[in-house]
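# Predicted model and sequence below, questions to follow.
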Amino acid sequence: MAAAELIELWRGGLRESAHLGHAVICDGKGIVEAWGDPGAVIFPRSSCKMIQALPLVDSGAADAAGLSSEELALACASHNGAEIHTRRVSAWLDRLGLAESDLRCGAHLPNDPAERRRLTCSETAPCQIHNNCSGKHAGFLTLNRHLGGGAEYVELDHPVQRAVRDAFEAETGETVAGWGIDGCSAPNFAVTVAGLARAMAGFAQPGADRRGQARRRLVEAMIAHPELVAGEGRACTEMMRAARGRAALKTGAEAVFVAILPERGLGVALKVADGATRGSEAAIAALMVHLDIFDEKDPVVQKYLSGPLRNWRGLATGELRRASGFPR
């Protein structure tokens, strides 16, 4: 099956561009609705961090380390590298007796404007704690200490990544189709869009067993601390705040987005084929309206979907629209 048109860009009364992709809504029994090809194989990138964090919790490593709900949210985060993020990750590592040098995620300038400005003006280089995945990697290190693995915890055959792969296949119900190296150097496992949505439905209906309790704790942590999962001005944070406890949402690089809807028992996954974040943010906003999580007039919907696009002078230049056949 081909990718479906999901989101259009209109300018001057003409359709200028279109974002094609795949979107799936699942419940505990399977696919409820789909657009494009549910069997399209994708890299979920950072949208799957709650799956990557499952072994941390259900192994007992999180409790052995006394992790808080804030730290569990950071384990699922692609954060801005703001002070609220870096301070908590630093304290987490300190409590474990570990250092920034134990991380294997690499360093980059933070996305948070204040922290970026502080580093630039002081001519201070960013460190690995500024990496948007440093919380996930602190989780890997916590699990690694529990498992007794070696220092190179991002290697494919390391006990940490074997545990992550096992969790990934169990949650998606699929054998992974392949793997690649993510931006933070950890393996990222390829699955179908339907498999990713199926996994999110599992988080929405977590069950009462040990794995189910781990799913529930991670979702509750994300919903309780949306500012730690991403940061100010970010779609994940703003959409979770707008959802008011009814959904956990997580983006991934190359225009992947997922949502977990505990009250509805639904999981959502989408991939915009051109990799444009603009398209994935608009598409997930449209699906959240479709599923009655957001009202069409909610400011977050106006920002990411239905509000006008403006140029540098503030002039309205165009608008995003749902493509014909994508839910309204």
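Perfect, I can see it now.
# contacts and neighbour counts: CA atoms only from here.
OK.
# following the lengthiest strand in the chain, which helix or strand comes up?
Longest strand of the chain, by residue count under DSSP state E: strand 14-27. Reading on from strand 14-27 to the C-terminus, the next helix or strand found by DSSP states H and E is strand 30-35.
# take a look at this one as well, against the first:
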Amino acid sequence: MTQPIPMVEIWRGDLLESQHMGHAVVCDADGQVVESWGDDEKVIYPRSSCKMLQALPLIESGAADAYGLTPEHLALSCASHQGAAIHTDRVQVWLNDLGLSVSDFRCGPQKPSDKDAHEALVRAGKEPCQIHNNCSGKHSGFLTLNKHLGTGSEYGEVDHPVQRAARASFEEMTGETAEFYGIDGCSAPNFSTSVTGLARAMARMAKPSGTGVRAQAATRLVDAMRAHPDLVAGEGRACTELMRAMDGKVAIKTGAEAVFVAILPEQGLGMALKIVDGGTRAAEAAIAALLVKYGVLDANHPMARKRMHGPILNWNGLNTGHIRISPAFI
């Protein structure tokens, strides 16, 4: 099938009000498709779901060890955090340890999505800065690699050695040559791949081949994400809540425009999905359904039910409808 399939339904009363269509693939570590829905060769931008691939050169180059990076640093390098103190305090220390400042970032300022952090800025009469950007951890990793390489300050440019290294890792892990690239929300290039390529890369993160530098780097990043789900996203976020619900056995990562991936080390599997209309709630529901299907998430866990069957409440707190996984999907 080359068309997207219905994955998530939105019901209001007894009427199916909306449907979210999408594509999804599960791959094994040999790069073979285990199961797919929709068009498994659909070319997409993975957006932030591929941050762990972009972080591979940080370890492989020796930069991570040269600057004493811990699993917390590595988790932040893969994060789309919400700008809470638990994130920004650590990023600030990281910059200080590098002898750099917020002005060295190229990700741009962003209002923190964490309520407490946002209110603290308002009370203090301060504006958000680049450290609040949800990608400041990834950019701290870029800056660390850049300092280790001794290259120019514009590390976000597509032809900069930092981004050339990120692209090489991305293409090697997906097994595909990126036909396109776009500029992400944080101003770094984001390279295209098929949904299968993205799932293949996640499977290779789940069960790296051999014991070389690449395998060690992949394992360290995945272990860091699983150990620190609070740093990967934040309180109330799907990545954090679902990783906790799976007791740290699986690493998952969202990306803008409704991309979601999962890394299952014990099963040696990788998952990737894309909701065509870019609806985040649908991507969260769909990844939860896949994780339930493959036995790593309890369908009755409150965090699973929240995503897959959650009620839709209006401003008056009335239950007006619910989310449901489409029978055409799982």
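Looks like it arrived, so ask away. On a predicted model such as this, the values are computed, not experimentally measured, just so you know.
# sec struct for Glu5 of structure 1, please.
strand (DSSP: H, G, I helix; E, B strand; the rest coil).
# what's it in contact with, if anything?
Contact analysis of Glu5 of structure 1 by CA atoms under 8 Å, 6 or more residues apart in numbering lists 18-21, 36, 323-324, 326.
# measure it to Ala273 of structure 1 for me?
10 Å (CA to CA, to the nearest Å).
# Over to Leu156 of structure 1?
27 Å.
# okay, now Leu309 of structure 1: neighbour count?
By other CA atoms under 10 Å, the residues close to Leu309 of structure 1 number 18.
# Now the residue opposite it in structure 2 once aligned: which helix or strand?
Using TM-score structural alignment as the criterion, Leu309 of structure 1 maps onto Ile312 of structure 2. For Ile312 of structure 2, the host element (DSSP H and E) is strand 311-313.
# Mind reading off the mean deviation between the helix or strand containing Leu53 of structure 2 and structure 1?
Using DSSP H and E, Leu53 of structure 2 maps to helix 51-54. Its matched residues in structure 1 lie on average 0.3 Å from helix 51-54 of structure 2 after superposition (mean CA distance after the TM-score superposition for structure 1).
# what kind of secondary structure is the closest residue to Ile252 of structure 2 other than its chain neighbours in?
Take Ile252 of structure 2 and drop its neighbours on the chain: the residue closest to it by CA to CA, 6 or more residues apart in numbering is Ala262, 4.3 Å away. Following three-state DSSP, the label given to Ala262 of structure 2 is strand.
# Surely Ala262 of structure 2 touches Met246?
No: between Ala262 of structure 2 and Met246 there is no contact under CA atoms under 8 Å: 11.8 Å.
# Strands along structure 1, start to end?
Taking DSSP E as the criterion, structure 1 carries its strands at 4-11, 14-27, 30-35, 41-42, 178-181, 187-192, 248-252, 256-261, 266-272, 308-310, 316-322.
# Which of those strands sits closest to Ala199 of structure 1?
Each of the strands of structure 1 has some distance to Ala199 of structure 1 by CA to CA; the shortest is strand 266-272, at 7.2 Å.
# Give me the neighbour count for the alignment partner in structure 2 of Ala65 of structure 1.
In structure 2, Ala65 of structure 1 lines up with Tyr67, judged by TM-score structural alignment. Using other CA under 10 Å, Tyr67 of structure 2 is surrounded by 15 other residues.
# quick revisit: how about the residue nearest to Ile252 of structure 2, what's its match in structure 1?
Match for Ala262 of structure 2 (TM-score structural alignment): Ala259.
# quick one on the thing from earlier: could you list every residue that touches the residue nearest to Ile252 of structure 2?
For Ala262 of structure 2, the contacting residues are 202, 250-253, 270-272, 287, by CA under 8 Å, 6+ apart.
# Tabulate these (JSON lines), appending neighbour count and distance to Arg237 of structure 2.
Formatted as JSON lines, the contacts of Ala262 of structure 2 follow (neighbours: other CA atoms under 10 Å; distance: CA to CA, whole Å):
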{"residue": "Met202", "neighbour count": "37", "distance to Arg237 of structure 2": "21"}
{"residue": "Val250", "neighbour count": "25", "distance to Arg237 of structure 2": "16"}
{"residue": "Ala251", "neighbour count": "30", "distance to Arg237 of structure 2": "14"}
{"residue": "Ile252", "neighbour count": "27", "distance to Arg237 of structure 2": "12"}
{"residue": "Lys253", "neighbour count": "27", "distance to Arg237 of structure 2": "11"}
{"residue": "Gly270", "neighbour count": "31", "distance to Arg237 of structure 2": "21"}
{"residue": "Met271", "neighbour count": "30", "distance to Arg237 of structure 2": "19"}
{"residue": "Ala272", "neighbour count": "33", "distance to Arg237 of structure 2": "18"}
{"residue": "Ile287", "neighbour count": "28", "distance to Arg237 of structure 2": "13"}
